[in-house]
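>>> Below are the sequence and a predicted model; questions follow.
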Amino acid sequence: MKQFEVYRNIRKGAVIFGLPISSFALMMICVVASLLIIIFSFSLWIIIGAFIFNSILYVVLIRITRKSQLFLVSVKFPDIISNKRKSNLNYEQD
């Protein structure tokens, strides 16, 4: 009987073919665009070019996801969250 281990890393994000969802969506858009180009201009060189382009795009997206620190531009979440307005007016009595 097979034993399956519990998947505990659910918070790391969904991955399809080694790519996050957004990169996979970009890859699928390029594949569909390549198919449309192949259908409307049927040529051997275009088929080969589309295959090479999609392969290179896949390799580049895999490398970008592996080295994600290069493109990390997220802003740090603030330490304090407050609804008070930032004003220099003092409403207290002395």
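Arrived safely, thanks for sending.
>>> switch to C-alpha atoms for all contacts and neighbour counts from now on
Noted.
>>> and the host helix or strand of Ala50, how far from the chain's centre?
Using DSSP states H and E, Ala50 falls within helix 44-66. The chain centroid and the centroid of helix 44-66 are separated by 17 Å, computed with CA atoms, centre = their mean, to the nearest Å.
>>> Please identify the buried residues of that helix?
For helix 44-66, burial by neighbour count (16 or more other CA atoms under 10 Å) applies to 47, 50, 54, 57-58, 61-62.
>>> second one coming, line it up with the first:
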Amino acid sequence: MKKYEVYKNIRKRAIIFGLPISLFVLMMIAVIASLLIIIFSFGIGIIICVIIANALLYIGLTKFFQNPQWLHFAKVFPKSISNKKTTALNYE
């Protein structure tokens, strides 16, 4: 008889094929676009290029999901906090 585990991570994000919903939708849009490219311009080179591009996109999205701080460039907090109004006027 088969045993099934209880899914305890119900409060975490929903993940499909290792991607969250938004990145999975992006991947499916790319797959549909690549199918349209294959249908309207049939050639073995295009088919190979589209398969490689989809594979690279999937690998890139999964790596980005595992390590999202790759696109974090700006500092979170400012250097100083002040209530003074900032204007472009120069009084000197």
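Perfect, thanks for sending it. Nothing here was measured: the structure is a model prediction, and the numbers come from that model.
>>> Let me see the TM-score of these two.
The TM-score (TM-score structural alignment, normalised by the length of structure 2) is 0.73; 74 aligned residues with a CA RMSD of 1.8 Å.
>>> Pull the residues that contact the helix holding Ala50 of structure 1.
18-20, 23, 27, 30-31, 34, 38 (CA atoms under 8 Å, 6 or more residues apart in numbering).
>>> And it against structure 2, how far off on average?
Superposed on structure 2, helix 44-66 of structure 1 shows a mean distance of 0.4 Å to its aligned residues (mean CA distance after the TM-score superposition for structure 1).
>>> so that helix matches what in structure 2?
Across structure 2, the stretch matching helix 44-66 of structure 1 (TM-score structural alignment) is residues 44-66.
>>> Pull out the buried residues from the contacts of helix 44-66 of structure 1.
19-20, 23, 27, 30-31, 34, 38.
>>> Widest-spaced pair of the residues you listed?
Pro20 and Ile38 (26.8 Å; CA to CA).
>>> mind listing the helices for structure 2?
According to DSSP state H, structure 2 carries its helices in the segments 21-40, 44-66.
>>> Could you dump those into JSON lines with distance to His72 of structure 2 added?
Formatted as JSON lines, these follow (distance: least, CA to CA, whole Å):
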{"stretch": "helix 21-40", "distance to His72 of structure 2": "17"}
{"stretch": "helix 44-66", "distance to His72 of structure 2": "11"}
